[in-house]
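Participant: Here is a sequence with its predicted model. Questions after.
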Amino acid sequence: MSTLYTAQATATGGRDGHTSSDDGRLDMNLSVPAGMGGDDGPGTNPEQLFAAGYAACFQGALGVVARRQKIDLSDASTITARVGLHKTGLAFGLDVELEGHFPGLSPEAGLALMEAAHQVCPYSVATRGNVDVRLSAV
């Protein structure tokens, strides 16, 4: 396997700390949401970062799948990722909902594209078998 790209980020202070990438493009404070007992400060959190990354990656995978199937996806198509954090015994787990919006396509056609993208998206491949990922199209 040949690595195409490697991202690097460093975090300090855990969920109420700071994270930044080695190239300086990502540089942000982290805050614990009130729903987790935190102060709901102005920073982001790991679940938001994961949701943003998954949504962007999945949107890219959709583009690949649509091109392969000769389907013209509108620039207005969107993917919204919702990442839930839950307790499983002494550990914690994630669940994900990916919602697609495809102007000009039926929800059924959009969902079919999403199912194909789910087979090639690196985030989907990485989470398969250990994170519940639900797909929906509107």
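Facilitator: That came through fine. Residues are numbered from 1 along each chain as shown.

Participant: make it CA atoms for all contacts and neighbour counts henceforth
Facilitator: Will do.

Participant: mind listing the helices for this protein?
Facilitator: 46-68, 107-120, 122-127 (DSSP state H).

Participant: Save those helices as TSV, and put in distance to Val96 and mean neighbour count too.
Facilitator: Shown next, in TSV, are the helices of the chain (distance: least, Cα to Cα, whole Å; neighbours: other Cα atoms under 10 Å):
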stretch	distance to Val96	mean neighbour count
helix 46-68	8	18
helix 107-120	12	18
helix 122-127	10	14
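
Participant: Output those helices in CSV, with distance to Arg25 appended to each entry.
Facilitator: Output for these, formatted as CSV (distance: least, Cα to Cα, whole Å):
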stretch, distance to Arg25
helix 46-68, 14
helix 107-120, 26
helix 122-127, 21
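
Participant: A further structure is provided below for comparison with the first:
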Amino acid sequence: MSKIEKVLATGKTHTTAVTPSSVHSNVNLKLSAAGGRDISFDNIVAHPSAEQLFAGAWSSCYTLALTLAAAQNKVTLPADTSVDIEVDLGQTGDAYFLGARLIVNLPGLSQDAALTVAHAADQICPYSKAVRGNIDVAISVTTA
């Protein structure tokens, strides 16, 4: 697995806690261009980047995995649980790679409980399993 030397584009998502009744609800996407610029779409269909779509699908799946991991570990997730995922498309030499950062926000939990749930969710989530060993992934947990 190679590390990215030059980031070409980043897809970012922010996903809030998923409840079983909302698993099949609509998805609302707010898109931004490289460099953090918001995009205004007037009379055209929005086309998210592959990195944004991948981050969105992964964050939705991972957030549901957090719910399962919390239940398995007898931890009650805070109402304001959220996951931020950033997927980078980058280059090292002539080769292209993906990299990702998961920021798991579990305000009010102890750091130990939050880490346990976050890493258990990483073991449950099919997207996390699919990329494990294939791309560079960093997981950080905040409890504040």
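Facilitator: Structure's in. What do you need? This structure is a prediction, so every number in the text was calculated from the model and none was measured.

Participant: ok, back up a step: of all the helices of the first structure, which lies closest to Ile79 of the first structure?
Facilitator: Nearest of these to Ile79 of the first structure, taken as Cα to Cα: helix 46-68 at 5.6 Å.

Participant: Report the separation between the residue mapped onto Ala116 of the first structure from the second structure and Ala65 of the second structure.
Facilitator: Aligning on TM-score structural alignment places Ala116 of the first structure opposite Ala120 in the second structure. Note on Ala120 of the second structure: its distance to Ala65 of the second structure, by Cα to Cα, to the nearest Å, is 8 Å.

Participant: nearest residue to the most centrally placed residue in the first structure other than its sequence neighbours?
Facilitator: Most central in the first structure under Cα atoms, centre = their mean is Tyr54, positioned 1.8 Å from the mean C-alpha point. Nearest non-adjacent residue to Tyr54 of the first structure, counting by Cα to Cα, 6 or more residues apart in numbering: Tyr123, 6.0 Å away.

Participant: Ok, Ser74 of the first structure next?
Facilitator: Excluding the flanking residues, the one nearest Ser74 of the first structure by Cα to Cα, 6+ apart is Pro103, at 6.7 Å.

Participant: ditto for Val7 of the second structure
Facilitator: Gly90 (4.2 Å).

Participant: Compute the number of surrounding residues for the one you found.
Facilitator: Residues lying near Gly90 of the second structure (other Cα atoms under 10 Å) number 19.
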